[in-house]
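Engineer: model this:
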Amino acid sequence: MTARVGYLGPIGTFTHGAALDLCPDAELIALSTQAVAIDALGAGEIDAAVVPVDNSVHGLVLPTWDALLGSVDATIVADTTVPVTFDAFVKPDSSTPRVIVSHPHALAQCSAFVQAQGLATRAASSTAEACRTLADGEMAIAAPLCGDLYGLEVVDRGVEDVVGAATQFGKVVSPGQRVDPVQSATDASVLLLAVVPQHNEAGALLSVLSPIREAGLNLVNILARPIAHSDREFLFLLFVEGMDEAAAHSGLLGAIRGTGATVANLGRLSGHVRHVTPATRSLPRRMTVDG
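Structural biologist: All right, here's what the predicted structure looks like:
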């Protein structure tokens, strides 16, 4: 039976390309949001979902992580990294553009081009959706393949701010349905842990991180998400590099739980997302000013 795999549509999105890479023999089903994809997975309507997880310039894709945290057991079992480059398009015979349309992440990744145009912006649910619904007087920013897919004319190519940026995508399954095993631990792989400390007090996060530090493991990222209807409590997503919870670090999850924390394993990525070409280190302007 052919696997049914959901991805953020419509066709032509970067997620579509990632789904073709991760699930080349599957029936691909375009869905509207990460939350819809994860809900469809939980309901058994699809066998897997492909969603963006991290970008080498703008960091974690929060709607994906919130959707994973809102699921019962959705788990990342594989990943792929897709180079991110953008072109600007208009409809044939369009009037002079007055608005630039794209996904918010794409608008942010092409901010210099957007500012140079001096036009208003409109957010779309995806870069491909911006092209599919493009109106007269609008300019879309999207993946190069969208031009041919949606019959658009190229205004400019390679309009991204950072050449060589990349987005990491995860294949998500439900453990009760999955055939794919979670990928094996390596020194470069990143285990994804959601942790809620036992007590909402100063030093609570430090107590959770201490077993990881004592094991000599590196955190490549950490994300705090507020817990709804709580008194300033937070859930922490920990991205732990090189952790092998089944062998070398078999006692580490127990040690974290031993602090009283609640822990959930969200799966594993093959590594931390990086640019696909070398990039010059560039601190935000505020961090380059002394005083």
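
Engineer: Please make it C-alpha for all contacts and neighbour counts, starting now.
Structural biologist: Will do.

Engineer: what distance separates the longest helix along the chain from the centre of its chain?
Structural biologist: If you go by DSSP state H, the chain has its longest helix at helix 204-214. Remark: helix 204-214 is offset 26 Å from the chain centroid, using C-alpha atoms, centre = their mean, to the nearest Å.

Engineer: Which helix or strand lies directly C-terminal to it?
Structural biologist: Next helix or strand after helix 204-214 toward the C-terminus (DSSP states H and E): strand 218-226.

Engineer: Now do the buried residues in that following strand.
Structural biologist: Leu219 (16 or more other C-alpha atoms under 10 Å).

Engineer: tell me the secondary structure for the residue nearest the centre of the chain?
Structural biologist: Closest to where the C-alpha atoms of the chain average out (C-alpha atoms, centre = their mean) is Val53, at 1.9 Å. Assigned by DSSP: H, G, I helix; E, B strand; the rest coil, the conformation of Val53 is strand.

Engineer: Would you do the same for the sequence below? I want to compare the two.
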Amino acid sequence: MTTKTLTYLGPEGTFTHQAALTAADRLAPVLGERPRVVPADDVPAIMRAVESGASWGVIAWENNVEGYVVPNLDALIDASDAAGFARVGVDVAFDAFVRLPAGDAGRPDPADYAGAKVSAHPHGLAQCRRFVDGHRLRPEPAASNAAACRDLRPGDVALGPSLCGPLYGLTTLAAGVQDFDGARTEFLVLVPRAEATRLLAAARDGGEAEYETIVTFIPLSTGPGVLADLFDVLRDAGLNMTSFISRPIKGHDGTYSFIATIDTAPWQPRFRRVLGEVAEHGDWVKVLAAYPRRERPNPPVDAWMLPEGGVHLVAGGLGQDWRTDARVRKELLW
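Structural biologist: Just a heads-up that it's a prediction; the model follows:
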């Protein structure tokens, strides 16, 4: 039997590589052997490998600092034969690296690199903005954080996971340069759609009971009330929606696809009826992924987490006449 492969965004050392290794460990009991992880140059190559049946794939999906990885989301919406059946999370932290000349064992000083070029994946650059701005570094996006580290030239700076240092012979300029501790990226494991159906059925038969589903809706009629009608259908079915975003249909003003994460499986009777109702209404619908439900914390949003400005009656110390308060009028444009 041929060993199954998991294709990830390379080179070695990316967060996607870490996710692929974690996924391989989790899939070993399912497959009877540990799949082999294989790097790809870009996400389109991963999607081609999955859709052709040559490999399974791992793609970044959502980060709790920068949000959804939009190109990957669009790629999965547009894919003709790929679906997610598992989800893997990786804690995200960044170090800043430099490449010292051979024989130089000194400790580099960040001040010596002020104004230098800094390279990382666009999400990596965004998550290390304070470090980049504080040292007046010049951002240059790379295909991945690991690629930035692999291709780093003397005099420049790269941002990436700590394992990139020993992997690519780099010296740490500064550790933990991310803006936010506790950052995490979630990844989807992709397979051809028929395999997703088979694997999910096997998981159900094995006792897995709770699932999440990522689904895309495209209403074919647009105008007032279309989105409210969709929400009504989900609400009336008693379904819990944990996230909702929209993406424009490229090049067509006023048209959108809507992507929702629902707290149940697509074969569960209530959700199955909803999917059927949407389809019978003439709208387009597609399940992008279904996977065993993760334990999800439900912490409160404390006042210190809120952005600047806005209206919050408790934290703002506003009284009963708050509607006439100048601060409220400013924030609500009354």
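
Engineer: Send over the TM-score of the superposed chains.
Structural biologist: The TM-score (TM-score structural alignment, normalised by the length of structure 1) is 0.89; 288 aligned residues with a C-alpha RMSD of 2.6 Å.

Engineer: still on that earlier bit, list the buried residues of the longest helix of structure 1.
Structural biologist: Neighbour-count burial for helix 204-214 of structure 1 flags 205, 207-208, 211-212 (criterion: 16+ other C-alpha under 10 Å).

Engineer: Tabulate those in JSON lines, adding columns for distance to Gly59 of structure 1.
Structural biologist: Compiled in JSON lines, these are given as follows (distance: C-alpha to C-alpha, whole Å):
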{"residue": "Leu205", "distance to Gly59 of structure 1": "21"}
{"residue": "Ser207", "distance to Gly59 of structure 1": "26"}
{"residue": "Val208", "distance to Gly59 of structure 1": "23"}
{"residue": "Pro211", "distance to Gly59 of structure 1": "26"}
{"residue": "Ile212", "distance to Gly59 of structure 1": "22"}
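
Engineer: how far away is the closest residue in space to Ser95 of structure 1 that isn't next to it in sequence from Gly6 of structure 1?
Structural biologist: Leaving out its chain neighbours, the residue that sits closest to Ser95 of structure 1 by C-alpha to C-alpha, 6 or more residues apart in numbering is Gly137, at 5.0 Å. Using C-alpha to C-alpha, to the nearest Å, Gly137 of structure 1 is found at 32 Å from Gly6 of structure 1.

Engineer: Please identify which of those two sits among more neighbours.
Structural biologist: A count of neighbours by other C-alpha atoms under 10 Å puts Gly6 above the other of Gly137 of structure 1 and Gly6, at 32 against 15.

Engineer: any idea whether the more buried one is helix, strand or coil?
Structural biologist: Classification of Gly6 of structure 1 by three-state DSSP places it in strand.

Engineer: any idea how far Cys146 of structure 1 is from it?
Structural biologist: Separation of Gly6 of structure 1 from Cys146 of structure 1 (C-alpha to C-alpha): 19 Å.

Engineer: Which stretch of structure 2 is the longest helix of structure 1 matched to in the alignment?
Structural biologist: Matched against structure 2 by TM-score structural alignment, helix 204-214 of structure 1 falls on residues 226-236.

Engineer: Superposed on structure 1, what's the mean shift for the matching stretch?
Structural biologist: Its matched residues in structure 1 lie on average 1.4 Å from stretch 226-236 of structure 2 after superposition (mean C-alpha distance after the TM-score superposition for structure 1).

Engineer: Which residues outside that stretch are in contact with it?
Structural biologist: Identification of contacts with stretch 226-236 of structure 2 by C-alpha atoms under 8 Å, 6 or more residues apart in numbering yields 219, 240, 274.
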